[in-house]
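> Here's my sequence, what's the structure:
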Amino acid sequence: MFFLGKKPPAVPPAMNAQARGRAGEDQALAYLQAQGLQLIARNYRTPGRGGGEIDLILQEADGTVVFVEVRSRSHAGFGGAGGSIGHAKRQRIMLAAQHWLLQRGVQAACRFDVVLIDAQRQQWLRAAFDAT
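Okay, here's the model as predicted:
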């Protein structure tokens, strides 16, 4: 578990959920890029109904493809940001990652990370879950 050094900027309450989510993704992307990861894709969606979405797809310097789920919450109630990533959500992310890899013929090491943004802190969880 990694805590960032500074408090995330407050998200104005007038923002809708989609705008807050986008702001959280922007914040997470800026941090991950500062750590040396390179952006490959953003908001990748699988075709069809009920498909999955991956917030950020990045690549480490060693070639590892990193699929990142970003979760933002204005308060830590109900399990906070991390409490909203259940089994079904992880399954949809893994299926979307599989689809992305197959569509591009990519055969590289992969990892599933999560960036959690709560009202008072931000956490980067490397290898938060795996495909097994």
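> C-alpha from now on. contacts and neighbour counts both.
Noted.
> any chance you could map the strands in this structure?
Across the chain, reading from the start of the chain, the strands by DSSP state E fall at 2-3, 38-45, 53-59, 65-72, 110-117, 122-129.
> just how off-centre is the fourth one within its chain?
Averaging C-alpha coordinates over strand 65-72 and over its chain gives two centres that are 2 Å apart (C-alpha atoms, centre = their mean, to the nearest Å).
> what do you get for the second one?
The chain centroid and the centroid of strand 38-45 are separated by 10 Å, computed with C-alpha atoms, centre = their mean.
> Need the contact partners of it.
With C-alpha atoms under 8 Å, 6 or more residues apart in numbering as the contact definition, strand 38-45 has outside contacts at 29, 33, 51-61, 96.
> Also this sequence, please, to line up against the first:
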Amino acid sequence: MAEHNDLGRLGEDKAAEYLQAKGYKIVERNWYFHHKEVDIIAFDGDTVVFVEVRTRTSSDVLHPRDSVMPLKMRYLILAADNYVRYKKLDNRIRFDLIACISHRDGRWDIEHIEDAFTAQAE
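Here you go, the predicted model:
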């Protein structure tokens, strides 16, 4: 597996731990609809939260929160719509972003952006 894939998996693990510590109930990880993936699907109370996790090293120029492009947002929205229909859910939904930054000394910075974008994003 490529090094960036390992880093991404580690970031997703850190994000899942972070959400669980905040009381979220994780129900899916790496959920696919065709080629569209949702990193984490969780419940924050009664709200279904679709979480995009972006991971970078501290030496990367682009901050992970700045790496989510409109096409990725649209794919997340399509996947979320399919998930809600498939599970027959009638809950409020939200799209969050978790930006994870790995430091050489083993520290991690985690930034959780609730309502990072809406289903109207284009």
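> still on that earlier bit, and the strands of the first structure, which is most packed in?
Taking mean count of other C-alpha atoms under 10 Å as the contact definition, the stretch among the strands of the first structure with the greatest mean neighbour count is strand 65-72, which reaches a mean of 24.
> what span of the second structure lines up against it?
Across the second structure, the stretch matching strand 65-72 of the first structure (TM-score structural alignment) is residues 48-55.
> For the residue sitting nearest the centre point of the second structure, which non-adjacent residue is spatially closest?
The centroid of the second structure falls nearest to Glu52 when counting by C-alpha atoms, centre = their mean (2.0 Å). Closest residue to Glu52 of the second structure in three dimensions, ignoring its sequence neighbours and counting by C-alpha to C-alpha, 6 or more residues apart in numbering: Leu97, at 4.9 Å.
> when you align them, which residue in the second structure goes with Arg92 of the first structure?
Residue pairing (TM-score structural alignment): Arg92 of the first structure is matched to Tyr75 of the second structure.
> Show the contacting residues for its match.
Per C-alpha under 8 Å, 6+ apart, neighbours of Tyr75 of the second structure: Lys36, Glu37.
> how does it look with 10 Å?
Phe33, His35, Lys36, Glu37, Val38, Asp81 (C-alpha atoms under 10 Å, 6 or more residues apart in numbering).
> coming back round to it: please name whichever of the strands of the first structure is nearest to Ala17 of the first structure.
Nearest to Ala17 of the first structure among those is strand 65-72; the distance by C-alpha to C-alpha comes to 9.4 Å.
> who does that closest one touch, helix- and strand-wise?
Here strand 65-72 of the first structure touches helix 17-34, strand 38-45, strand 53-59, helix 87-104, strand 110-117, strand 122-129, going by 3 or more C-alpha pairs under 10 Å, 6 or more residues apart in numbering; DSSP states H and E.
> at 7 Å instead, please
The criterion is 3 or more C-alpha pairs under 7 Å, 6 or more residues apart in numbering; DSSP states H and E, and the helices and strands that strand 65-72 of the first structure contacts are helix 17-34, strand 53-59, strand 110-117.
> Roughly how far does His103 of the second structure sit from Ala16 of the second structure?
According to C-alpha to C-alpha, to the nearest Å, His103 of the second structure stands 18 Å off from Ala16 of the second structure.
> Just want to know which of these two has more residues nearby.
More neighbours surround Ala16 than the other of His103 of the second structure and Ala16, with 23 against 13 (other C-alpha atoms under 10 Å).
> Map the more buried one across to the first structure for me.
Under the alignment defined by TM-score structural alignment, Ala16 of the second structure corresponds to Leu29 in the first structure.
> how much space between its match and Phe129 of the first structure?
Remark: distance between Leu29 of the first structure and Phe129 of the first structure (C-alpha to C-alpha) = 19 Å.
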